[in-house]
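*Asks:* sequence first, predicted model second:
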Amino acid sequence: MDKPEITTLALARSLNCIETIFAENKALRREKQFFDYLMVLDFEATCWNKTDYDKGQSEIIEFPCVLYDVVNDKVISEFQQYVMPTERQKLSTFCTELTGIQQTQVDNGVPLKTCLVLFHRWLNQQILKYNISLKFPTSFCKTCVFATWSDWDLGNCLKNECRRKGIIRHDMFNRWIDVRSLYVEHYNVKPKGLLGALNEVGLTFEGTQHCGLHDARNTAKLIGKMVNDGVGLRITKDISNK
């Protein structure tokens, strides 16, 4: 009678050469995250070339935000509004070429104060639909916080513009996750912008760079990869007392 064939796996087991390594399931990593949802935003603002002599303060001209479902790794809702600059109404050539935003789009946009009202209206719809709370800890609602690529959007741009224009800025904008900060901490590398970060982890940018909505979508995409790689989402910046 022929001897039964001994497989490599069976032989390895018989010689005690197999080491069992625990690999945490990606879905479990997502379930363990503190935040269930993220409001990922990426403003576009007025800007000028270094050689432009007549520069002004940055004003938001595109206000986009995507609602990212952390557990299911997908964007489930989007907000986008073009905003009319009131301090320097005419866009620089540099700004138009960089962002792709045309003068007619901001001329037909709304002032920042109105934009914030529209954003709050959209946000309230998401809060009701998905049982979200931006106040935590909570035992009844899903947790949510803002996420941005760097501190500039909420720590500089929105804060300073609201201050200059006398616009009341809601407390929810006072704390957020700086995705870039967590990226550098986890991968121990300083990426060359969002595009560089995506490329370094094997992802491609989808859409047009410096389109705020596309940047927000791709930031959410990067967050998904980071969570799969074991990054724990946490607030990195809080300016509540500033």
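*Replies:* Right, received. Where do you want to start? Numbers count the residues shown, from 1 in each chain.
*Asks:* could you use CA atoms for every contact and neighbour count after this?
*Replies:* OK.
*Asks:* my reading is that residue 78 is in a strand; is that accurate?
*Replies:* Yes. With DSSP: H, G, I helix; E, B strand; the rest coil as the criterion, residue 78 is assigned to a strand.
*Asks:* excluding sequence neighbours, find me the nearest residue to residue 26.
*Replies:* residue 228 (5.6 Å; C-alpha to C-alpha, 6 or more residues apart in numbering).
*Asks:* which residues touch the one you found?
*Replies:* Residue 228 makes contact with 26, 29, 30, according to C-alpha atoms under 8 Å, 6 or more residues apart in numbering.
*Asks:* try this one next to it:
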Amino acid sequence: MLIKIKNVTKSYQINKENVHVLKGIDFEVASGDWLTITGPSGSGKTTLLKVLSGIEQPDDGSIMIGDFHISDGSEEEKRNFRRNNIGYIFQDFKLFDQFNILLNVMIPILPYEKKEQVENNAKEILAKVNLSHRENHQPAMVSGGEKQRTAIARSLMNRPNILLCDEPTGNLDVDSRNHVMSILKDLQKEGITIILVTHDTELSTYGNHLFEMRDGLLTRKQHS
């Protein structure tokens, strides 16, 4: 599923000032590729993922994923497309403290499929990320690395073609970070397209393509 972003811009009104966050972004990602975007906090990385997924609307430019113009779709069309094609891993996990790990993974798909099937799928994915032994624990009872792996498992419940990763290792120690990156490498081998944004320059060795984002501008870099 080819991703084509052409001349995408995005700005926000902040304290009566128009702040340009994305300034004419252009790139393509082939199906099954991994694109890593490094850059400091506030450079526009998270905004790029939000417009790419259709969560936010760009001011100008076009975003096409496969045959779908996500930048032109209705809200309902974009929601359906995300549910069927995109997994999103958040930096701050976004887990529900009142539910156990298993239910946290099940929640996004529960309204759309039979509970028994959703539970079986969730257990299968938790085993893939080595969390079967934690499925009955609350988020407060597991480590940061285990919370992030739970978030990864949840993002895989819709069997996505594309995985968007927003600073997925930003809150982790080195061992947990390496474990998470190993899981992502395995997912790419299964054919999932990965777009990862990070301020951690040590992650620039991962993936097929490397870009740097600064002040809303995207520049292609060479792998070290």
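*Replies:* Received it, and whenever you're ready, just let me know what you need. Just so we're clear, the structure is a prediction, and the values are computed from it rather than from any experiment.
*Asks:* TM-score of the superposed pair?
*Replies:* The pair, once superposed, lands on a TM-score of 0.24 when counted by TM-score structural alignment, normalised by the length of structure 2; 96 aligned residues with a C-alpha RMSD of 6.0 Å.
*Asks:* returning to that earlier point: now, the contacts of residue 228 of structure 1 that are in helices?
*Replies:* Judged by DSSP state H, the contacts of residue 228 of structure 1 include 26, 29, 30 as members of helices.
*Asks:* and the top helix by length along structure 1, what does it pack onto?
*Replies:* Using DSSP H to define each element, structure 1 has its longest helix at helix 112-130. Applying 3 or more C-alpha pairs under 8 Å, 6 or more residues apart in numbering; DSSP states H and E, one finds that helix 112-130 of structure 1 makes contact with strand 74-82.
*Asks:* repeat the analysis, applying 6 Å as the threshold.
*Replies:* Helices and strands touching helix 112-130 of structure 1, as assessed by 3 or more C-alpha pairs under 6 Å, 6 or more residues apart in numbering; DSSP states H and E, are absent.
*Asks:* give me the number of residues near residue 218 of structure 1?
*Replies:* Burial measure for residue 218 of structure 1: 22 neighbouring residues, criterion other C-alpha atoms under 10 Å.
*Asks:* any idea whether it is helix, strand or coil?
*Replies:* Three-state call for residue 218 of structure 1 (three-state DSSP): helix.
*Asks:* buried sites along stretch 122-134 of structure 1?
*Replies:* For stretch 122-134 of structure 1, a neighbour-count test (16 or more other C-alpha atoms under 10 Å) marks 123, 126, 127, 132, 133, 134 as buried.
*Asks:* what do you get for stretch 76-90 of structure 2?
*Replies:* In terms of neighbour count (16+ other C-alpha under 10 Å), stretch 76-90 of structure 2 has its buried residues at 78, 79, 81, 82, 83, 85, 86, 87, 88, 89, 90.
*Asks:* where's the third one, which helix or strand?
*Replies:* Taking DSSP states H and E as the criterion, the element that holds residue 81 of structure 2 is helix 75-85.
*Asks:* hang on, the earlier thing: quick check: the farthest pair among the buried residues of stretch 122-134 of structure 1?
*Replies:* Distance extremes for the buried residues of stretch 122-134 of structure 1: the farthest pair is 126 and 134 at 11.4 Å, using C-alpha to C-alpha.
*Asks:* ok, back up a step: now the buried residues of stretch 76-90 of structure 2 as a markdown table including distance to residue 34 of structure 2?
*Replies:* Shown next, in a markdown table, are these (distance: C-alpha to C-alpha, whole Å):
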| residue | distance to residue 34 of structure 2 |
| --- | --- |
| 78 | 23 |
| 79 | 23 |
| 81 | 20 |
| 82 | 19 |
| 83 | 21 |
| 85 | 16 |
| 86 | 14 |
| 87 | 14 |
| 88 | 14 |
| 89 | 15 |
| 90 | 17 |
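*Asks:* pick the one among those residues closest to residue 151 of structure 2.
*Replies:* Nearest to residue 151 of structure 2 out of those is residue 89 (C-alpha to C-alpha; 6.2 Å).
*Asks:* not counting its neighbours along the chain, what's nearest the closest one?
*Replies:* Using C-alpha to C-alpha, 6+ apart and skipping the chain neighbours, the partner closest in space to residue 89 of structure 2 is residue 165 (4.8 Å).
*Asks:* please identify the helix or strand for the one you found.
*Replies:* Using DSSP H and E, residue 165 of structure 2 maps to strand 162-166.
*Asks:* same deal with residue 5 of structure 2?
*Replies:* Using DSSP H and E, residue 5 of structure 2 maps to strand 3-14.
*Asks:* now the angle from that strand to strand 162-166?
*Replies:* Here strand 3-14 of structure 2 runs at an angle of 30 degrees relative to strand 162-166 (axes from the mean of the first three to the mean of the last three C-alpha atoms, to 10 degrees).
*Asks:* fine by me, we can end here.
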